[in-house]
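Asker: here is a sequence with its predicted model. Questions after.
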Amino acid sequence: MGEFELIRNFFAAAPCAQGGEGVALGIGDDCALLAVAPGEQLAISTDTLVAGVHFADPCDPFLLGQRSLAVAVSDLAAMGATPVAFTLALTLPTVTADWLQDYARGLNLMAQGCGVALVGGDTTRGPLSLTMTVFGRLPSGQALVRSGAQAGDLMCVGGELGNAAGALPLVLGQRTADPSIAGSLLAHYWSPQPQLALGRALRGKATSALDISDGLLADCGHIALASKVGIQVERSKLPVSAPLVAFLGQAGAEEAALSGGDDYVLAFTLPSVELPGLLAAGWPIHVVGRVVSGQGVTLLDNDGRDITPQTRGYQHFRETT
């Protein structure tokens, strides 16, 4: 099967490739054309997933289709953007019709759930990897960024943490669990749900934001560095789920929440005056700490003592000395 036949058969005909609001021209030409309304900005982000690094190989291609798009769209949520379109650069060691059919099915399911259209990309031969570039729109000047946190702000997250990290031993076949526990954890790993609506609700309220991909402590560090502040995280306030605690124990669940990564839950700083209204509106916000003067991230125990670990999250290229 040639490149263009592959694109036509598995991607161009998918429902998610039929255009939508903001898409002036989709798959079929040298470039796609996106339309941005006056007074709006375009948010753009790229994510690459590599077999054996970001996901087990082999794995279920239907689940991989969902995950590969969700982790990219989550970056749009972190900026408070509304998804418009995405491109897919797909590198495959071999062309297998069944694999492509299942992958495209999972990809389409997530795309339709997120309201984002496939508008182009590329296919090539090589070790399995997937690169997504996502495009979103938002009112000019209202993007959520990492650099606005102020001393006195609350450090918040948009949901439970650690579930995807807890699922990793199940994904790798290292452990088993009761289906009621395994199903919950695996759903967070394979089909994370980008917090798009929460991101939009935080526009004009949150002073900084990002999505948690490398672990709470590591990603809070990005906010602290960009905003030139310190962040204190209280271990006793970490929101962890009952299935995660049942699987890993309380201490293990907290470690997964702090440094496991792959949550794709929003972390953001918020003036305390904004919290009651957001909670009253039903948003699943948990306060896990606060912003202080200084620099870096500190983890505190129940007595306020510094128990910050040396390893704070996942890094692709860790320097050695």
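Answerer: Looks like it came in fine.
Asker: every contact and neighbour count from this point should use C-alpha atoms.
Answerer: Noted.
Asker: any idea where the strands of the stretch 1-150 of the chain begin and end?
Answerer: Along the stretch 1-150 of the chain, the segments classed as strands by DSSP state E, counting those that start in this stretch run 23-25, 33-34, 40-50, 82-92, 117-125, 129-139.
Asker: ok, the stretch 151-300 of the chain next?
Answerer: So, for the stretch 151-300 of the chain - with DSSP E, counting those that start in this stretch - the strands run 154-157, 208-211, 230-234, 266-270, 286-292, 296-300.
Asker: got the angle between the fourth one and strand 230-234?
Answerer: Orientation check (axes from the mean of the first three to the mean of the last three Cα atoms, to 10 degrees): strand 266-270 against strand 230-234 gives 110 degrees.
Asker: so what secondary structure elements neighbour strand 266-270?
Answerer: The contact analysis (3 or more Cα pairs under 8 Å, 6 or more residues apart in numbering; DSSP states H and E) places strand 266-270 against strand 154-157, strand 208-211.
Asker: I'd like to know which elements the first one is packed against.
Answerer: The helices and strands touching strand 154-157, judged by 3+ Cα pairs under 8 Å, 6+ apart, are strand 266-270, strand 286-292.
Asker: from the chain's centroid, how far away is stretch 97-114?
Answerer: Between the centre of stretch 97-114 and the centre of its chain there are 18 Å (Cα atoms, centre = their mean, to the nearest Å).
Asker: nope, stretch 153-162 is what I meant
Answerer: The answer for stretch 153-162 is 14 Å, by Cα atoms, centre = their mean.
Asker: how far does it stretch from start to finish?
Answerer: Distance between the two ends of stretch 153-162: 24 Å, counting by Cα to Cα, to the nearest Å.
Asker: most tightly surrounded among the helices and strands packed on strand 154-157?
Answerer: Among the helices and strands packed on strand 154-157, strand 266-270 has the highest mean neighbour count (mean count of other Cα atoms under 10 Å), at a mean of 27.
Asker: quick one: contacts of that strand?
Answerer: Contact with strand 266-270 is made by 77-78, 149, 153-159, 195, 199, 205-212, 216, 220, 290-291, as judged by Cα atoms under 8 Å, 6 or more residues apart in numbering.
Asker: second structure follows, compare the two:
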Amino acid sequence: MSGADEFTEIARLFRPLTGGAIGAFDLLDDAAIVPQRPGFDLVVTKDAIVEGVHFPVGEHPGLVARKLVRVNLSDLAAKAAEPFACFLAVAWPKAFGPAEREAFASGLGEDLRTFGVGLLGGDTVSTPGPFTASLTALGWVPQGGMVRRAGARVGDVVAVSGTIGDGALGLLATQGEVEDPAGWLAERYRLPSPRLDLRDVLRGAASAAADVSDGLIADAGHIAAASGVRLSLDLDRLPVSAAAAAWLATQPHQSQALAQLATGGDDYEVVGTFRETPPGFTQIGRVCAGAGIEVSVGGSPVEIGRRGWRHI
């Protein structure tokens, strides 16, 4: 997109999303200032989503924008950070005319307001490829208080928030491969809820944490690798929703089905390690000496091939 048209569109669609942040300069500059907050560290994360990879081709642009916000805030949630601002980059394909761009900006604004996040800047470009968008999210944690993947200690419990497997089943539901009469599973996939409500629990009790985006086993594996320990997971303890439980009841091989839920990704819950299981979490394992991940069902070891989504 060229010169004046690009800046006119930025002013029209995105300037209202700054929330009046002083450092955004009404998006009239090509840089922003991030204010300092004494006694706090600035946490920065970045995620991108691509049409046909992270959301279905033809998905409503407003839903795409809201998912973009939420998957980034999920990263901040796992760090026990309080989100406050973001930077946006979008690559519009030729099929994205004014109506689609306005719908994207509208959805973006809806969730930025919901979560109290201001837009500080970014970039818009055109692309011959699929629609692609990226968000850089900023959050605050008390100085030295970010919950890292490193920090799990032998003897800690491994616990996860919410329910696991709904995102993977939701993707299958959008493809017509899983029954979803109420549309609940598809909604869980399209519009995940970042677990920002767990901030105080994580700050007070977690030794390590990660958001469950690529798959529970894969993301637990990141904690094991960063902490230099072994995580032993019992899939019999996997917390599942009523919809996932109904699906499990139809599966002939329970071990494989549980593994599918635990490796599917897109749940955007938080897996962490703690001295004891905190409120809002379900214990699914233990931290042991060693390295890597061991998984069992019914007390028997289970070999897991693909542990989660691989980007390359």
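Answerer: Looks like it arrived, so ask away. Keep in mind that what you see is a predicted model, and the values were worked out from it rather than measured.
Asker: rewinding a little: Val245 of the first structure is nearest to which of the strands of the stretch 1-150 of the first structure?
Answerer: Closest approach to Val245 of the first structure among the strands of the stretch 1-150 of the first structure is made by strand 40-50 (28.4 Å; Cα to Cα).
Asker: mean deviation of the closest one from the second structure?
Answerer: With mean Cα distance after the TM-score superposition for the first structure, strand 40-50 of the first structure departs from the second structure by a mean of 0.7 Å once superposed.
Asker: give the aligned equivalent of Arg8 of the first structure in the second structure.
Answerer: The pairwise alignment with the second structure assigns Arg8 of the first structure to Ala11, based on TM-score structural alignment.
Asker: wait, its match sits on Leu27?
Answerer: Yes - contact criterion Cα atoms under 8 Å: Ala11 of the second structure and Leu27 qualify, at 7.2 Å.
Asker: out of these two, which sits in the busier spot?
Answerer: Shown here are Ala11 of the second structure and Leu27; by other Cα atoms under 10 Å, Leu27 has more neighbours (21 against 15).
Asker: contact partners for that one?
Answerer: Taking Cα under 8 Å, 6+ apart, we find Leu27 of the second structure in contact with 10-11, 15, 18, 120-121.
Asker: overlap between the residues you listed and the first structure?
Answerer: Retained contacts for the contacts of Leu27 of the second structure in the first structure, judged by both residues aligned by TM-score structural alignment, their matches' Cα atoms under 8 Å, are 15, 18, 120-121.
Asker: and Arg230 of the second structure, how many neighbours?
Answerer: Under the neighbour criterion other Cα under 10 Å, Arg230 of the second structure is assigned a count of 23.
Asker: the helices in the stretch 101-250 of the first structure, which residues?
Answerer: Here the stretch 101-250 of the first structure has its helices, by DSSP state H, counting those that start in this stretch, at 163-171, 179-190, 196-201, 216-227, 242-259.
Asker: so which elements touch the longest one?
Answerer: Under the contact definition 3+ Cα pairs under 8 Å, 6+ apart, helix 242-259 of the first structure sits against helix 163-171, helix 179-190, helix 216-227.
Asker: could the strands of the stretch 151-300 of the first structure go into a markdown table alongside distance to Val245 of the first structure?
Answerer: Formatted as a markdown table, the strands of the stretch 151-300 of the first structure follow (distance: least, Cα to Cα, whole Å):
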| stretch | distance to Val245 of the first structure |
| --- | --- |
| strand 154-157 | 19 |
| strand 208-211 | 23 |
| strand 230-234 | 18 |
| strand 266-270 | 21 |
| strand 286-292 | 18 |
| strand 296-300 | 20 |
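Asker: of all these, which one comes closest to Leu88 of the first structure?
Answerer: Minimum separation from Leu88 of the first structure across those (Cα to Cα) falls at strand 208-211, 21.0 Å.
Asker: what distance separates that closest one from the middle of the whole chain?
Answerer: Distance of strand 208-211 of the first structure from its chain centroid, counting by Cα atoms, centre = their mean, is 11 Å.
Asker: could I get the contacting residues of the most centrally placed residue in the second structure?
Answerer: For the second structure, the residue nearest the mean C-alpha position is Val71 (3.3 Å; Cα atoms, centre = their mean). Going by Cα under 8 Å, 6+ apart, Val71 of the second structure touches 47, 192, 194, 213, 268.
Asker: for the first one, give me its contacts.
Answerer: Right, the one you point to is Asp47 of the second structure. 68, 71-72, 134-136.
Asker: overlap between the residues you listed and the first structure?
Answerer: On the basis of both residues aligned by TM-score structural alignment, their matches' Cα under 8 Å, what survives of the contacts of Asp47 of the second structure in the first structure is 71-72, 134-136.
Asker: one step back: got the strands of the stretch 1-150 of the first structure as JSON lines, with distance to Pro309 of the first structure columns?
Answerer: Below are the strands of the stretch 1-150 of the first structure laid out as JSON lines (distance: least, Cα to Cα, whole Å):
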{"stretch": "strand 23-25", "distance to Pro309 of the first structure": "46"}
{"stretch": "strand 33-34", "distance to Pro309 of the first structure": "45"}
{"stretch": "strand 40-50", "distance to Pro309 of the first structure": "27"}
{"stretch": "strand 82-92", "distance to Pro309 of the first structure": "36"}
{"stretch": "strand 117-125", "distance to Pro309 of the first structure": "41"}
{"stretch": "strand 129-139", "distance to Pro309 of the first structure": "32"}
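Asker: out of these, the one nearest Gln315 of the first structure is which?
Answerer: Of all the strands of the stretch 1-150 of the first structure, strand 40-50 sits nearest to Gln315 of the first structure, with 14.2 Å by Cα to Cα.
Asker: picking up where we left off before, relative to Gly260 of the first structure, which of the helices and strands packed on helix 242-259 of the first structure is closest?
Answerer: helix 163-171 (4.9 Å).
Asker: what stretch of the second structure does that closest one fall on?
Answerer: Going by TM-score structural alignment, helix 163-171 of the first structure sits over residues 166-174 in the second structure.
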